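Asker: sequence first, then the predicted structure, then my questions.
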Amino acid sequence: MTALALTPTRIAHEVRGYVRQGDTMLFTFLFPVIFLVLFSAIFAGEADAGGTTIPMATYFLPGLIAAGVLLSGVQNLAIDIAMEKGDGRLKRLGGTPMSPVTYLLGKFGQVLVTAVAQVAALLLVATLVFGVELPTDPARWLTFAWVFLLGLTACSLLGIALSAVPRSGRSASAVVIPMVTVLQFISGVYVADFQLPDGVRTVGALFPLAWMARGMRSVFLPESFDVLERGGTWGLGQVALALVVWLVLGAVLSRLTFRWIRRDA
């Protein structure tokens, strides 16, 4: 109960720290917004499926929302926690009465707050600048909610686990960012999923980002666009199963790897 009572204060502390880091704001929070603007300006045509056409901004929006979830959870936490280990902040926290539960809930809270703000920014730019029409069916927004929450929780847990990989805080960005960038390319974020070779799509489907992007496409794209997916359907049952599997795997890995200090310190 004490750990839970302290959580709001810890979340506020984490959010303030996040906002004050200019590089984190650029490469995590604003990155999907910048790419939405770039892609919508460069690929100014329309996407077509089943006789329905939509602006390219509409097509790229769901993938970039999913990428934002990945960046907020995996990239942000993996780098941030690794740096806190490297400069001794975690070791000092470990010597205080603070529970690891409070610390990790603070991280989860910060990721949730910033990811919601990021989605809001993406939707505002998409609608106000590029005229993207948002869905009006409540069922679609319900799908958005569970894909977003499952994906964000899984990515946050995986980010905690991945923070154990860099050998030092200074190497964290060099280790994490290339992995996350490659994952975005093979998961249908920067290149339309149906244009990827089958082998690349198969590899991408091994990771949660491809499933988050697929779930988000089912929310924001017309029904006729499901023919571009593997199997010719959105496959939301498969999306849910894949994200739950990654959530459980992330929980196990983060539990096994998280330490206040590195084992080799």
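Answerer: Here it is on my side, so go on.
Asker: could you use CA atoms for every contact and neighbour count after this?
Answerer: Will do.
Asker: counting contacts, what elements does the one helix or strand E84 maps to pack onto?
Answerer: Taking DSSP states H and E as the definition, one finds E84 inside helix 76-86. For helix 76-86, the elements it packs on are helix 138-162, helix 172-186, judged by 3 or more Cα pairs under 8 Å, 6 or more residues apart in numbering; DSSP states H and E.
Asker: pull out the buried positions in the longest one.
Answerer: Counting neighbours by 16 or more other Cα atoms under 10 Å, one finds that the buried residues in helix 138-162 are 141, 143-144, 147-148, 150-162.
Asker: which residues sit against the helix or strand that the helix holding E84 is followed by?
Answerer: On the C-terminal side of helix 76-86, the closest following helix or strand by DSSP H and E is helix 89-94. Under the contact criterion Cα atoms under 8 Å, 6 or more residues apart in numbering, helix 89-94 has outside partners E84, K85, W260, I261.
Asker: put this next to the previous one:
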Amino acid sequence: MSQTVTRVPTRPRTAGPPSAIRLGLSRAAFETKMFFREKDAVIFTFAFPIVLLVIFGSIFAGDLEGTGLSFSQFYVAGLIGSAAMTGFQNLGIGITVDRDDGTLKRLRGTPLPPGSYFIGKALNTLTISFFQVVILLIVGVTLFGLKLPSAISTWLTFAWVFTLGVIGSSLLGVAASSLPRSGKSASAVIAMPFVVLQFISGVFIPVAQLPVWLVNISSIFPLKWMCQGFRSVFLGDAGATLEIAKSYELDRVALILAAWVVGGLVLCLLTFRWKGRRDG
């Protein structure tokens, strides 16, 4: 006597909610698309460092203290460091505006995890900084005779300095976004310290020519170490004589930039606010 087996139909598997990383990637694509739609912002963002390079590279056309290196080569390395830190300014201002106009408050009420929002901002910053660096390298090579390194190890140094620098300065920008009282004051509050840091961190002036007290201040922040790391890539051994320690101290550069990644994350967790001060 045969028995029939009744199969109970199973429910089709439903896809679970997307992960925070996947949502972060989607947010990054959205942020990048919105950035490139603002043509005036795109033109200013990418043209500004090029204009500075052309101006400084044309005015100071001589060699650096008998090193055989031109001022333009020095400025390329410094402006690459500045481009890698634009996340501090962009995020510091952008997040403040998002908080002031209620964007953050609305996002907080959606299923979007907070981490996905920051992932989107960080990847958008990496993308913009990468394109800025590529454009600066093209201009440096074509107009000012910049020699690109040939050793793979040197490009690996570039990669970790760029990655740690962008992430650390971006996290610092997220933390600094809590300082302005409103979106209207964000540009003044965030842009001023960024400009000051450029002048005391080796972007425009060799750090060995700066007063010791200014060097001590700049050494607290990541931009000085980012520029130092990029000089090791693009100026080589000849440029080491321009450093205070007569060495690029890459181990110290790595340690301080990594510390800023960790410290910046702690600052974000302690200071970040989803609501504006007027919202209570």
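Answerer: Right, received. Where do you want to start? Computed from a predicted structure; not experimentally measured.
Asker: give me the TM-score for these two chains.
Answerer: Laid over one another, the chains give 0.94 as their TM-score (TM-score structural alignment, normalised by the length of the first structure), with 262 aligned residues with a Cα RMSD of 1.6 Å.
Asker: hang on, the earlier thing: distance to L196 of the first structure added to the helices and strands packed on helix 76-86 of the first structure, as a markdown table?
Answerer: Formatted as a markdown table, the entries for these read as follows, by distance: least, Cα to Cα, whole Å:
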| stretch | distance to L196 of the first structure |
| --- | --- |
| helix 138-162 | 22 |
| helix 172-186 | 8 |
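Asker: against G109 of the first structure, how distant is S173 of the first structure?
Answerer: In this view, S173 of the first structure and G109 of the first structure are 22 Å apart by Cα to Cα, to the nearest Å.
Asker: same deal with V119 of the first structure?
Answerer: Using Cα to Cα, V119 of the first structure is found at 15 Å from G109 of the first structure.
Asker: could you do R140 of the first structure as well?
Answerer: Distance of R140 of the first structure to G109 of the first structure, computed by Cα to Cα: 25 Å.
Asker: next: V116 of the first structure.
Answerer: Separation of V116 of the first structure from G109 of the first structure (Cα to Cα) stands at 11 Å.
Asker: compare these two (neighbour count), which wins?
Answerer: A direct count of neighbours by other Cα atoms under 10 Å for V116 of the first structure and G109 places G109 higher, at 19 against 15.
Asker: which residues does that one contact?
Answerer: I11.
Asker: and L157 of the first structure, by the same measure?
Answerer: For L157 of the first structure, the set of contacting residues under the criterion of Cα under 8 Å, 6+ apart consists of G73, V74, L247, G250, A251, L253, S254.
Asker: what residue in the second structure is paired with the last one?
Answerer: To tie it back to what came earlier, the one meant is S254 of the first structure. Taking TM-score structural alignment for the superposition, S254 of the first structure sits opposite C268 in the second structure.
Asker: cool, P32 of the first structure as well?
Answerer: Counting by TM-score structural alignment, P32 of the first structure lines up with P49 in the second structure.
Asker: so how much does the host helix or strand of that match differ from the first structure once superposed?
Answerer: Assigned by DSSP H and E, P49 of the second structure belongs to helix 39-59. Mean deviation of helix 39-59 of the second structure relative to the first structure after superposition (mean Cα distance after the TM-score superposition for the first structure): 2.6 Å.
Asker: give me the contact list for that helix.
Answerer: Under the contact criterion Cα under 8 Å, 6+ apart, helix 39-59 of the second structure has outside partners 35-36, 71-72, 75-76, 79, 83, 132, 135-136, 139, 144.
Asker: out of those residues, which are inside helices?
Answerer: Using DSSP state H, the subset of the contacts of helix 39-59 of the second structure located in helices is 35-36, 71-72, 75-76, 79, 83, 132, 135-136, 139, 144.
Asker: out of these, grab the one that's most surrounded.
Answerer: Across those, neighbour numbers were computed from other Cα under 10 Å; V76 holds the maximum, 33 neighbours.
Asker: figure out which of the helices and strands packed on helix 76-86 of the first structure is closest to F43 of the first structure.
Answerer: Of all those, helix 172-186 sits nearest to F43 of the first structure, with 16.6 Å by Cα to Cα.
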